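Q: have a look at this prediction, sequence included:
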Amino acid sequence: MAKKNSEEKEMSFLDHLEDLRWHLIRITVAILICGTVAFIFSDFIFEDIIFAPKRMSFPTYQWLCDISTMVGIEDTTFCAAEFPFKIQNPSVSGQFSAAIWTSIFAGFILAFPYIIYQFWKFISPGLHANERKHSRGFILASSFLFFLGVLFGYYVVTPLTINFLGNFIVSTEVSNEFDLSSFISTVRSSSIAAGFIFELPIVVFFLTKIGLVTPKIMRKYRKFALVLVLILAAIITPPDVTSQVIVAIPILILYQVSIYISKVVVKNQNKKQKANV
């Protein structure tokens, strides 16, 4: 019997598209299944997750209140009894739509390891056997970084944003009544955006693999990267220096880690080239 490898034929462009279509279908089904589970537990998701940063009992506020008290900062908003704003629903189907879309995004977060697995299954046939061997931890590493970023966004970026915007007023004549979809969007975008930002080392790994990024280039443009990080921190956080610094620090750490990863990849590639000579 002929070996399987000898029977395999190179896939055409249409075959790749068909393969990609099935991977996308599996991803969609996984998100829908996880989203359905999230919808069943929507009470828990809204009360204990979505609306938790609105309460001053949220762990981040307690921690910042303790630090403020320790350093002697008075009149801090982190130690207030409650936020001076309310959440309202201005549309008939607003709450139902919020439940549906929140469940879908929750399904995406829950299904992320499977999504990465499907992505890996799509690109892995184009890699050499030794490359697949050295990249086995890709799914675990990318999932860990994503969930770590989501937690950072939820426990750091989200409460800082809500605390600043919830207490900011232009006049005592105007009361803050936030739209339900706007509040949920703030929590969702802060968490998921941070999750993707924390994927930087994985992105750098693949860019180094294909030769678009090197440690030398990353070190050369470190100053420009610092400026971009500060701009990014300013975009995803409220316009106060403290919040921007808190967000910028882990991003800069990720950049340094990415330089190290790029260095390791280039070193392994050089060893491989010398071995083949």
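A: Right, received. Where do you want to start? Numbers count the residues shown, from 1 in each chain.

Q: drop to CA atoms for contacts and neighbour counts, all remaining ones
A: Will do.

Q: which residues in this structure form helices?
A: Secondary structure of the chain (DSSP state H): helices located at 4-7, 13-40, 42-45, 59-70, 94-110, 112-123, 129-134, 138-152, 158-167, 180-197, 200-209, 215-220, 222-236, 241-276.

Q: to Val174, which of those helices lies closest?
A: Val174 sits nearest to helix 158-167 of all those, at 11.8 Å, using C-alpha to C-alpha.

Q: in that closest one, what's buried?
A: By neighbour count with 16 or more other C-alpha atoms under 10 Å, helix 158-167 contains the buried residues Thr158, Pro159, Leu160, Thr161, Ile162, Asn163, Phe164, Gly166.

Q: before we go on, here's another structure to hold up against the first:
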Amino acid sequence: MSEEGLMSLMEHLGELRKRLFVVLLVLVAGLVLGLFLAKPMYEYLTTTEQAREIGGFHTFSLWDGIGIYMKFAFIIALVPVVPLAFYQLWAFVKPALRKHEQTAALRYVPFALLMLLIGIGFSYFVVFPMAFHFTSEISRSLGLEETYGIVQYLTFLVNIVVPISLLFEMPVLFMFLTAIRILTPAGLRKMRRVAYFGMVVIGVVVTPPDVVSDLLVAIPLILLYEVSILMCARIHRKQLLKDAEFDSRYESAALSE
């Protein structure tokens, strides 16, 4: 490799490190902010219908209180970090994009925040109550006395909300990668069977073991995947038209010379 090529590679690595550092910095700042917002968030979650059904929480370790704060801080930190990560990725690949591609890719940054919030709402208001009531009914049918630790309750909640919320970023991520020419609709179609299988597995893991509950989670995720393919195909068609227009102009300029 030439010295010029090596310097170029080192510059790219330095730029990538700078982008990752910014994301990490915002993550830390989000965690700090989350620590301050953890208590009101905790007070809200412990007054919901599910929390009232339990009747009271218990702690089994001196570290449980700290664990609660950190779980809330992490969820709160995700809200600014996810769109920022998309922006930093856009900024990193921006020099390699054409002008119209730069503008098109940047539009997905606010959309990433919107999809994250939709994912949080879906997982918390639809999936979590369904999973909670099912597990509670099983315990009662076995004659078990429900004595829940606060950490176990919140871990159950977080393990449902975070994965599903991040999966709702799938259309944004796929469209973004298509806009910067890393992904193609044809590639997504080839991955369709594997993607479907993965989403059904996720539906089975985060919901009660019955077909209806599994489908209530798996079907929206599969629909998101199909919508992603359609949106990526639309973006790809525009790219092909732009490329054809660019090639036509280049050939015309070459002939005129």
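A: Sure thing, it's come through. Predicted, not measured: the structure shown is a model, and the values here were computed from it.

Q: and the TM-score between these chains?
A: Scored against TM-score structural alignment, normalised by the length of structure 2, the superposed chains reach a TM-score of 0.80; 241 aligned residues with a C-alpha RMSD of 2.8 Å.

Q: which ones are touching the corresponding residue of structure 2 for Ile236 of structure 1?
A: Superposed on structure 2 with TM-score structural alignment, Ile236 of structure 1 falls opposite Val206. By C-alpha atoms under 8 Å, 6 or more residues apart in numbering, the residues touching Val206 of structure 2 are Ala131, Asn159, Ile160.

Q: distance of the residue mapped onto the first one from structure 1 relative to Leu148 of structure 1?
A: Taking TM-score structural alignment as the alignment basis, one finds that Ala131 of structure 2 is matched in structure 1 by Thr161. The gap separating Thr161 of structure 1 from Leu148 of structure 1 is 19 Å, by C-alpha to C-alpha, to the nearest Å.

Q: just to revisit the earlier point, closest one to Phe83 of structure 1 among the helices of structure 1?
A: helix 158-167 (6.5 Å).

Q: mean distance, the closest one to its aligned residues in structure 2?
A: Compared with structure 2 after fitting, helix 158-167 of structure 1 has a mean deviation of 1.7 Å; criterion: mean C-alpha distance after the TM-score superposition for structure 1.

Q: check which helices and strands that helix sits against.
A: helix 180-197 (3 or more C-alpha pairs under 8 Å, 6 or more residues apart in numbering; DSSP states H and E).

Q: which bit of structure 2 covers the helix it packs on?
A: Taking TM-score structural alignment as the measure, structure 2 aligns residues 150-167 with helix 180-197 of structure 1.

Q: then stretch 257-272 of structure 1?
A: The alignment of stretch 257-272 of structure 1 onto structure 2 (TM-score structural alignment) covers residues 227-242.

Q: give the buried residues for that stretch.
A: Residues of stretch 227-242 of structure 2 classed as buried by neighbour count (16+ other C-alpha under 10 Å): Ser228, Ile229, Met231, Cys232, Ala233, Ile235, His236, Gln239.

Q: ok, those residues vs Met7 of structure 2, which is closest?
A: Using C-alpha to C-alpha, Gln239 comes nearest to Met7 of structure 2 of these, at 31.3 Å.

Q: ok, now how distant is Val245 of structure 1 from Ile253 of structure 1?
A: Separation of Val245 of structure 1 from Ile253 of structure 1 (C-alpha to C-alpha): 12 Å.

Q: the more surrounded of the two?
A: Between Val245 of structure 1 and Ile253, counting by other C-alpha atoms under 10 Å, Val245 is the more crowded of the two (16 against 11).

Q: leaving out chain neighbours, which residue sits closest to the equivalent of the more buried one over in structure 2?
A: Alignment note (TM-score structural alignment): Val245 of structure 1 maps to Leu215 of structure 2. Excluding its sequence neighbours, the residue lying closest to Leu215 of structure 2 (C-alpha to C-alpha, 6 or more residues apart in numbering) is Gly203, at 6.9 Å.

Q: could you do Met231 of structure 2 as well?
A: Using C-alpha to C-alpha, 6+ apart and skipping the chain neighbours, the partner closest in space to Met231 of structure 2 is Met175 (6.7 Å).

Q: check contacts around that neighbour.
A: Met175 of structure 2 touches Tyr108, Ser228, Met231, Cys232, Ile235, counting by C-alpha under 8 Å, 6+ apart.

Q: mind running it again at 10 Å?
A: Met175 of structure 2 sits next to 104-105, 108, 181-185, 228-236 when contact means C-alpha atoms under 10 Å, 6 or more residues apart in numbering.

Q: over to Phe246 of structure 2?
A: Phe246 of structure 2 makes contacts with Leu240, Ser252, as judged by C-alpha under 10 Å, 6+ apart.

Q: angle of the helix or strand encompassing it against helix 108-122?
A: Secondary structure from DSSP states H and E places Phe246 of structure 2 in helix 211-256. Interaxial angle, helix 211-256 of structure 2 versus helix 108-122 (axes from the mean of the first three to the mean of the last three C-alpha atoms, to 10 degrees): 170 degrees.

Q: so how far is helix 211-256 of structure 2 off the chain centroid?
A: Computed by C-alpha atoms, centre = their mean, to the nearest Å, the chain-centroid distance of helix 211-256 of structure 2 equals 20 Å.

Q: try stretch 227-238 of structure 1
A: Stretch 227-238 of structure 1 has its C-alpha centroid displaced from the chain centroid by 15 Å (C-alpha atoms, centre = their mean).

Q: ok so, going back, reformat the buried residues of helix 158-167 of structure 1 as CSV; add distance to Gly35 of structure 1.
A: CSV is the format used below for the buried residues of helix 158-167 of structure 1 (distance: C-alpha to C-alpha, whole Å):
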residue, distance to Gly35 of structure 1
Thr158, 22
Pro159, 25
Leu160, 28
Thr161, 26
Ile162, 26
Asn163, 29
Phe164, 31
Gly166, 29
